[in-house]
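Trainee: Need the 3D shape of this:
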Amino acid sequence: MARNGVYAQTTIADTVRLVGTGVHSGERVSLALHPADAGTGIVFLRGDRRSGREIEIRADWTSVSATELCTVIGDPARGTVATIEHLMAALSGLGIDNVTVEIDGPEVPVMDGSARVFVEAIEGVGVEPLAERRRYIKVLKPIRVESGHSFAELRPHEGTRFEITIDFPNTLIGRQTYAADLTAKTFVRHVARARTFGFVSDLEKLLPLGLCRGSSLENSIAIKDDRVLNPEGLRYADEFVRHKALDAIGDLALAGGPIMGLYRSYRGGHRLNFQALAALFSDPNAWCIVEQPVRREAPVAEIGAGLLAPAFGPDVR
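Mentor: Predicted structure coming up:
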């Protein structure tokens, strides 16, 4: 958000409260988003209704502890929060830098399987500009990770762009690509409403393992053979790839600041999204911090890569 000609950090204007069900745990979860000061970032306060204790978990790539079916942050020995990607996508897509997320369960509620409910709730209270400038992670050179036939890469780009391709043997989905520069308008109109999806055959295998207990036609697109079982059908003709783009936006929001670069993936997922971030930050020559978008005419202030930890790391308050 621009404030007096400068791109300012933001938070939400008031507290947002939501209640829903975790798609994997099946537990009822209460969630509150609170305004936060500049430099706070996105911080989860995970409460335990049984013990009454509360732990703080920063929404940062270094906090990621699992990426199998969703993105999980935190220490399994102390406490974690799962399925954060849709909420993180909503915050990133709307350009919100600082929020404290208070949650009383192990998993962010899935709501309708997309980021729509989070977006509408945040838009209901509004976005508040703060006094400090926003800092961006600028990609300086290509970074690529591969896994079999899948790959993900970050490349220099003037702005923030996502190019996501999926390729399923299922004829209903097949090969789909979604590509767009990320803006709040684009995210809200073309990505936020895309729901998670799954195959009935996979669900039948996961339920005995205690997973997907909260999955239903109210929060997921169910696919059986070459048919969508949801009576209302699809929200977009290519809703499957748009949801993968939503996931990627949410996962890359764990960078510690908005990424200035192009993110491209083929047959990607949470694990590859995380691995791309890890590969980027493992190379100090691949990125730097800038305080203003490079497309602005004003000079861009760059900070050495070694300052990322104090700028965005867990010790910042």
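Trainee: From here on, just use CA atoms for contacts and neighbour counts.
Mentor: Noted.
Trainee: mind listing the helices for the stretch 101-250 of the chain?
Mentor: Under the criterion DSSP state H, counting those that start in this stretch, helices of the stretch 101-250 of the chain are mapped to 116-125, 184-190, 200-206, 239-252.
Trainee: and among these, the most buried is which?
Mentor: Mean neighbour count, computed with mean count of other CA atoms under 10 Å, is highest for helix 239-252 among these, reaching a mean of 27.
Trainee: Return the distance of the next helix or strand after it from the chain's centre.
Mentor: Towards the C-terminus, the helix or strand next in line after helix 239-252, according to DSSP states H and E, is strand 259-266. Between the centre of strand 259-266 and the centre of its chain there are 13 Å (CA atoms, centre = their mean, to the nearest Å).
Trainee: Distance of residue 198 relative to residue 159?
Mentor: Residue 198 is 32 Å from residue 159, where distance means CA to CA, to the nearest Å.
Trainee: coming back round to it: in a markdown table: the helices of the stretch 101-250 of the chain, plus distance to residue 67.
Mentor: Below are the helices of the stretch 101-250 of the chain laid out as a markdown table (distance: least, CA to CA, whole Å):
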| stretch | distance to residue 67 |
| --- | --- |
| helix 116-125 | 22 |
| helix 184-190 | 23 |
| helix 200-206 | 16 |
| helix 239-252 | 10 |
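Trainee: this one next, for a side-by-side:
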Amino acid sequence: MTCQKTIKRSIQCSGIGLHKGRKVRLVLRPAAEDTGIVFALHGVDGVRFHSPSADAVVETTMATTLGFDGQRLATVEHLLAAVRGLEIDNLYVEVEGDEVPIMDGSSASFIFLLRAAGFRRQNKPRRVLTLKKPIHFQQDGKWIKASPSDRLTIDYTIDFNHPLVGTQKFFVDCNPENFTRDIAKARTFGFMREVEYLRRNGLALGGSLDNAVVLDEYGVINPDGLRFPDEFVRHKILDFIGDLFVLGMPMNGDFKVFCSGHALNNAFVRYLVDNRGEYLELDESGEQVIAEEAFFPSPAQAPATSQIWN
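Mentor: Now for the predicted structure:
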């Protein structure tokens, strides 16, 4: 039996939000079995608790943004990718701000924090969503193909009309070792021609060469260059892993992806949820659970603030 996992102790950091440019405080805290991933968001009326879901995604422009009863949390994908990549099942994510801090534009800082907190195996079996049958989901020439598997693999292709990027392909068998080595350090990227437009529209205000790879018409303008020659496709895989994890629990499958982004990733996840009886089942360490109500149970009721934040 593969058991669920959380972290041993709370750990915190602060940083800048990519789009609003405001300082954000983030605290990661252990959570009990079957809690899942729960965001604890600070608001004018105190701390409120929310679990991610496909239909909680309210914006996919340049990042994945969740919305809950008037509260919004942007740029969740890099943190969610780190949590999924390290196979953490239960976690409280406390955020003071409306974005997850961008850090260096990758998942590396979150990997460092989670590993520094340590890991604790729990007593209940791990819950993983699996596919019942293959699916081919496409929009506007972009597509996601997935087939049943007892692990998560991603074979990703991008195609950008830029001399340094062009067509790039990368395959990853996503386990903690491979994710940390091959995917976690790949940074978000953008083009100089987009920066002025984004900033006119109130986005990328916190963006800099410290937290993004920026390209002009000919190449990368970051003084230190790239971390990998194919850093761009690796970051797209990172985003895809994080966007899948808005399901609220890990999902296994063999995925082949062509030129997808946050919008298509979320449309795909929503389609799976809307048609879960046809495509999805829940695997509890080898025990297949077919009952629909078992797929996305309500999160365990969060304890009082004084009980969590200690």
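Trainee: picking that back up, wait, which of the helices of the stretch 101-250 of the first structure is closest to residue 7 of the first structure?
Mentor: For the helices of the stretch 101-250 of the first structure, the distance to residue 7 of the first structure is smallest for helix 184-190, at 14.3 Å, taking CA to CA.
Trainee: so what does the closest one touch, helix or strand wise?
Mentor: With contacts defined as 3 or more CA pairs under 8 Å, 6 or more residues apart in numbering; DSSP states H and E, helix 184-190 of the first structure has these neighbours: helix 85-93.
Trainee: In the second structure, what range does the helix it packs on match?
Mentor: When helix 85-93 of the first structure is aligned against the second structure using TM-score structural alignment, it corresponds to residues 77-85.
Trainee: sorry, back to before: would you mind telling me which of the helices of the stretch 101-250 of the first structure is nearest residue 72 of the first structure?
Mentor: Each of the helices of the stretch 101-250 of the first structure was scored for nearness to residue 72 of the first structure using CA to CA, and the closest is helix 239-252 (10.1 Å).
Trainee: what range in the second structure does the closest one sit on?
Mentor: Taking TM-score structural alignment as the measure, the second structure aligns residues 231-244 with helix 239-252 of the first structure.
Trainee: now stretch 137-154 of the first structure
Mentor: Alignment of stretch 137-154 of the first structure against the second structure: residues 129-146, by TM-score structural alignment.
Trainee: Look up the closest residue to the counterpart of residue 14 of the first structure in the second structure, ignoring the ones flanking it.
Mentor: Using TM-score structural alignment as the criterion, residue 14 of the first structure maps onto residue 9 of the second structure. If you skip the residues right next to it in sequence, residue 9 of the second structure has residue 117 as its closest partner in space, 5.3 Å away by CA to CA, 6 or more residues apart in numbering.
Trainee: show me what contacts that neighbour?
Mentor: Counting by CA atoms under 8 Å, 6 or more residues apart in numbering, residue 117 of the second structure touches 7, 8, 9, 10, 11.
Trainee: Can you classify the nearest residue to the fourth one once chain neighbours are set aside as helix, strand or coil?
Mentor: Okay, so that is residue 10 of the second structure. Nearest residue to residue 10 of the second structure, sequence neighbours excluded (CA to CA, 6+ apart): residue 29, at 4.3 Å. Secondary structure for residue 29 of the second structure, judged by DSSP: H, G, I helix; E, B strand; the rest coil, is strand.
Trainee: Residue 29 of the second structure -> the first structure?
Mentor: Residue pairing (TM-score structural alignment): residue 29 of the second structure is matched to residue 34 of the first structure.
Trainee: Also residue 284 of the second structure?
Mentor: Using TM-score structural alignment, the equivalent of residue 284 of the second structure in the first structure is residue 291.
Trainee: Residue 59 of the second structure and residue 104 of the second structure: what is the separation?
Mentor: On the measure of CA to CA, residue 59 of the second structure and residue 104 of the second structure end up 22 Å apart.
Trainee: and those two? which has more neighbours close in?
Mentor: Neighbours were tallied for residue 59 of the second structure and for residue 104 using other CA atoms under 10 Å; the higher tally belongs to residue 104 (23 against 18).
Trainee: Good, wrapping up.
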